[in-house]
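In: give me a 3D structure for the following:
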Amino acid sequence: MIIISSQAPEQRDRATNDARKEATLASWEVGMHGLDWLTALVQAGKARQLSGNGYPSRYTARAADVLPLLAGGAPPNAAGSPYHPRQVTLHPDRMAACPADQELTIDAWDQS
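Out: Purely as a prediction, here's the structure:
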């Protein structure tokens, strides 16, 4: 489960459940290779991985580097990957209101 939030990690950790829901820009479930897009951002220096244990694996990145990947109305897909995102929820109004330099929190929860 991937959740992209407009909150910085510290804000997200302190927020109530309602505040977390209101700050969610996008979420979806994904299978194998579903984090390839995020790994590519880290390798390009456009995202930073803060934790990697899956409960959650946490990343930060600027809105300008993440939100264009969602502009097509679906989560990014790794080239040649057969994974199919499920339960996709996008909030275009919230994404549009997000400044380009906003630090986003991206949590990837291992649901196994």
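
In: all contacts plus neighbour counts: C-alpha atoms, from now on.
Out: Fine.

In: any idea where the strands of the protein begin and end?
Out: Counting by DSSP state E, the chain forms strands over residues 2-5, 24-29, 47-52, 57-62, 86-90, 103-108, given from the N-terminal end onward.

In: so which of those strands gets nearest residue 73?
Out: For residue 73, the closest of those is strand 86-90, at 7.4 Å, according to Cα to Cα.

In: the nearest residue to residue 56 once chain neighbours are set aside: neighbour count?
Out: Taking Cα to Cα, 6 or more residues apart in numbering as the measure, residue 56 lies nearest to residue 109, with 4.6 Å between them; neighbours along the chain are not counted. The local packing of residue 109 (other Cα atoms under 10 Å) involves 17 other residues.

In: list the contacts of residue 109.
Out: By Cα atoms under 8 Å, 6 or more residues apart in numbering, residue 109 lies in contact with 1, 2, 54, 55, 56, 57.

In: same thing but 6 Å
Out: For residue 109, the contacting residues are 1, 54, 55, 56, by Cα atoms under 6 Å, 6 or more residues apart in numbering.

In: how about the last one, what does it touch?
Out: Residues in contact with residue 56 (Cα under 6 Å, 6+ apart) are 107, 108, 109.

In: how near is the first one to residue 69?
Out: Distance, residue 107 to residue 69, by Cα to Cα, to the nearest Å: 16 Å.

In: want to put them side by side, so please do this one too:
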Amino acid sequence: MSFWITVYLNPDADDRNAENTLASWEGPLHSWNGFKDLIAAGKLTQTRADFFPSLYRGLACDVLPILPVVKRPKISAHYTPEMLQERITRCPPDAELGIMIWDMG
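Out: Next comes the predicted model:
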């Protein structure tokens, strides 16, 4: 099963726009090493579980170290891997991040 996963700044904003995106990729959720460990350790909070997308929140100091290598998403006209890496580098460790997960079927 494949998922579209996006990690972004400002999880309270109604609009999850491209400017807030730190990482976005498609792949199996089980291949995101460390994701389930953060949930088990109470470092990620699920804020939406009814249908999709599933939404989680966590601190940058916990989430950013487990992000996969930054690659260009298949359908991104809004950012490059270099731009995303720059955003990740500038992100404060205490920033609260949102994680949005869509089931791609």
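
In: how close are the two chains, by TM-score?
Out: The pair, once superposed, lands on a TM-score of 0.75 when counted by TM-score structural alignment, normalised by the length of the second structure; 95 aligned residues with a Cα RMSD of 2.6 Å.

In: for residue 42 of the first structure, see how far away the aligned partner of residue 54 of the second structure in the first structure is.
Out: When the first structure is aligned by TM-score structural alignment, residue 54 of the second structure is paired with residue 57. Residue 57 of the first structure sits 13 Å away from residue 42 of the first structure, taking Cα to Cα as the criterion.

In: next: residue 36 of the first structure.
Out: From residue 36 of the first structure over to residue 42 of the first structure the distance is 10 Å, taken as Cα to Cα.

In: then residue 102 of the first structure?
Out: Distance from residue 102 of the first structure to residue 42 of the first structure, by Cα to Cα: 17 Å.

In: what does residue 100 of the first structure give?
Out: Taking Cα to Cα, one finds residue 100 of the first structure at 18 Å from residue 42 of the first structure.

In: kindly report the same for residue 108 of the first structure.
Out: Going from residue 108 of the first structure to residue 42 of the first structure by Cα to Cα gives 14 Å.

In: out of the two, which sits in the busier spot?
Out: When residue 108 of the first structure is set against residue 42 and neighbours are counted by other Cα under 10 Å, the residue ahead is residue 108, at 26 against 16.

In: the more buried one matches what in the second structure?
Out: Taking TM-score structural alignment for the superposition, residue 108 of the first structure sits opposite residue 101 in the second structure.

In: again with residue 67 of the first structure
Out: Aligned partner of residue 67 of the first structure by TM-score structural alignment: residue 64.

In: leaving out the residues flanking it, which one is nearest to residue 12 of the first structure?
Out: Closest residue in space to residue 12 of the first structure, ignoring its immediate chain neighbours: residue 20 at 6.4 Å, by Cα to Cα, 6+ apart.

In: how many neighbouring residues does that neighbour have?
Out: 16.

In: same check on residue 43 of the first structure?
Out: By the other Cα under 10 Å criterion, the neighbourhood of residue 43 of the first structure contains 11 residues.

In: give me every residue that touches the aligned residue in the second structure for it.
Out: When the structures are aligned by TM-score structural alignment, the residue of the second structure matched to residue 43 of the first structure is residue 40. When contacts are counted by Cα under 6 Å, 6+ apart, residue 40 of the second structure is found next to no other residue.

In: follow-up on the earlier one: looking at the contacts of residue 109 of the first structure, which is nearest residue 13 of the first structure?
Out: Distance ranking of the contacts of residue 109 of the first structure against residue 13 of the first structure, using Cα to Cα, places residue 56 first at 11.7 Å.
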